[in-house]
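K.L.:
have a look at this prediction, sequence included:
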Amino acid sequence: MVVNAEQQREVLNQYGLEMLALCQSQVEKAKDAFVNHDSDLAEEVINTEKRVNALDLKIEKDCEKFLALYTPVAIDLRFIMAIRKINFDLERIADHAEGISRYVVQENKPIEPSLLEALRFETMYETVTSMFENITTAYEHKDVKIARKVFKKDKILDKINRKSFKFIEAEIRQNIEITGQALILFSVIKKMERVGDLLKNVAEEIIFYIEADVVKHKKKK
């Protein structure tokens, strides 16, 4: 069957949505595994990483094939450039989910709920989930207004991350026995903050694809 450029572009578009949904699922499962200390769920996330990597390679190869066969220009070229970068960022998000899950497998006991609450871990997760939803809507409907909602939400994650170090330092000073758990939680919070940064990157690529507007590195007015 002969596949034209438009058909191949739609195939790539669907792969992008699949990658987005898969990576969101990985983050959700990693969070649940971490909070509930569910080692079986954590192992599932770790094993699913192979599927993420396979889809990552598939998208990359199909993008290269599209460039070679159709020599796209204008919006088609921006689409391919954006898909490649979005795919790269999503794969890195999945890496962070795997990293969180490995803590669950390696540790013998769950993180103290009081620490999770004090560091607003649930707020971080809810913010990341909302960012994923915005990205999915923006991607599916080519809606730059929705994509831009991600930027403000990323600031919430940055703020929680900035405050976490001083809090953890103070907690360790009061109770040296929680050092191990506190450091793991600090690392997980850093990973969640990084997931937010990567989702912001994805939003920037969506805007670039749709409007030919390079958002990254723009000076604030």
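P.N.:
Structure received.
K.L.:
going forward, measure contacts between C-alpha atoms and count neighbours the same way
P.N.:
Noted.
K.L.:
quick one, helices of the protein?
P.N.:
Ranges of helices in the chain, per DSSP state H, are 5-36, 39-70, 74-106, 113-118, 121-141, 144-174, 179-211.
K.L.:
between these, which one is closest to residue 220.
P.N.:
With CA to CA, the closest approach to residue 220 among the helices of the chain belongs to helix 144-174: 12.5 Å.
K.L.:
what residues of the closest one count as buried?
P.N.:
144, 146-151, 153-154, 156-158, 160-161, 164-165, 167-168, 171-172 (16 or more other CA atoms under 10 Å).
K.L.:
got it, and stretch 31-41?
P.N.:
Within stretch 31-41, the residues that count as buried by 16+ other CA under 10 Å are 31-35, 37-39, 41.
K.L.:
structure B:
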Amino acid sequence: MTGEHSSKQYDQELEAIRSKVLLMGGMVETQFDEALECFRTGDTARADRVMAEDQAVNQLEVQLDDACSHLIVRRQPTANDLRTVMASIKVITDLERIGDEASKIARTSKSLYERGSTSFAHYDMIRTIARATGELLHNALDAFARLDGKQALELIAADESIDHEFRTILRNLITFMMEDPRTISSALDTLWVAKAIERVGDHAKNIAEYVIYVVEGRDIRHSKPAVIEQPAI
């Protein structure tokens, strides 16, 4: 009975960590969406809220790191459970960094509109990459929630299109700045936002890679596409 009770408590601790990681994921997903809305509308009050919310995300990161560390020390998990805990620690780090990028977008948006820099359609420049990155983040969190290795594998390729879109934005903004130096300040702000979005895509891809690590035991970080697509043995 004691062993059964201990096992149930262990499972509950693992599930509590997973639940809090998903809660953190929902927080940063909302933060990212709100930051993009700030950039679209110039809502400086909303930008302030996005930046303030980053403190709650940071605090949850600290709590989760502590919970994972204590679980490893007390329970000494092995095999799949250990992979789950280690992957959760890495997902927590990526989520915190997504929150940081959302704060950067909000901060840049506030600065842009307070200066009255509206020399061209800023949001139209990043609309496509913003939508694709938002979908990648949402789907990566969904794959983590369901531990769906197949879905995670499909998501990794999506980051390539986000990188391509960022390079297109970069070329377009350089053209703007060369043709009209008056756009340099606002173009650079738009570039910082696009780069922050691209970094969010990188972190979302990382989350998908950790799902594959938990499900298949494969670490595919920095692997070539041919290696990633190989089924686990």
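P.N.:
Received, thanks. Computed from a prediction, not measured in an experiment: that's the story for all the values here.
K.L.:
on that earlier part again, let's have the helices of the first structure in TSV, adding distance to residue 219 of the first structure.
P.N.:
Output for these, formatted as TSV (distance: least, CA to CA, whole Å):
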stretch	distance to residue 219 of the first structure
helix 5-36	29
helix 39-70	31
helix 74-106	21
helix 113-118	34
helix 121-141	23
helix 144-174	14
helix 179-211	14
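K.L.:
closest one to residue 217 of the first structure among the ones you listed?
P.N.:
Per CA to CA, nearest to residue 217 of the first structure of the helices of the first structure: helix 179-211, 10.4 Å.
K.L.:
buried sites along that closest one?
P.N.:
For helix 179-211 of the first structure, the neighbour count (16+ other CA under 10 Å) marks 181-182, 184-186, 188-210 as buried.
K.L.:
how close does it sit to the second structure?
P.N.:
Mean deviation of helix 179-211 of the first structure relative to the second structure after superposition (mean CA distance after the TM-score superposition for the first structure): 0.6 Å.
K.L.:
residues in the second structure aligned with that helix?
P.N.:
On the basis of TM-score structural alignment, helix 179-211 of the first structure is assigned to residues 184-216 in the second structure.
K.L.:
what of stretch 39-51 of the first structure?
P.N.:
Using TM-score structural alignment, stretch 39-51 of the first structure pairs with 44-56 in the second structure.
K.L.:
could you do stretch 135-144 of the first structure as well?
P.N.:
So stretch 135-144 of the first structure is aligned with residues 140-149, judged by TM-score structural alignment.
K.L.:
can you list the buried residues in the matching stretch?
P.N.:
By neighbour count with 16+ other CA under 10 Å, stretch 140-149 of the second structure contains the buried residues 140-144, 147-149.
K.L.:
so what touches that stretch?
P.N.:
Residues outside stretch 140-149 of the second structure that contact it (CA atoms under 8 Å, 6 or more residues apart in numbering): 18, 22, 25, 151-152, 155, 204-205, 207-208, 211-212, 214-216.
K.L.:
6 Å instead, please
P.N.:
Residues outside stretch 140-149 of the second structure that contact it (CA atoms under 6 Å, 6 or more residues apart in numbering): 152, 208, 211-212.
K.L.:
what's the answer for stretch 208-219 of the second structure, then?
P.N.:
Against stretch 208-219 of the second structure from outside (CA under 6 Å, 6+ apart): 83-84, 87, 140, 144, 147, 149, 152.
K.L.:
repeat the analysis, applying 8 Å as the threshold.
P.N.:
Residues from elsewhere that reach stretch 208-219 of the second structure (CA under 8 Å, 6+ apart): 80, 83-84, 87, 90-91, 140-141, 143-144, 147-149, 152-153, 155-156, 220-221, 232.
K.L.:
and for stretch 44-60 of the first structure?
P.N.:
If you take CA under 8 Å, 6+ apart as the criterion, stretch 44-60 of the first structure is touched by 12, 15-16, 19, 22-23, 26, 29-30, 84, 87-88, 91, 94-95, 97-98, 101-102.
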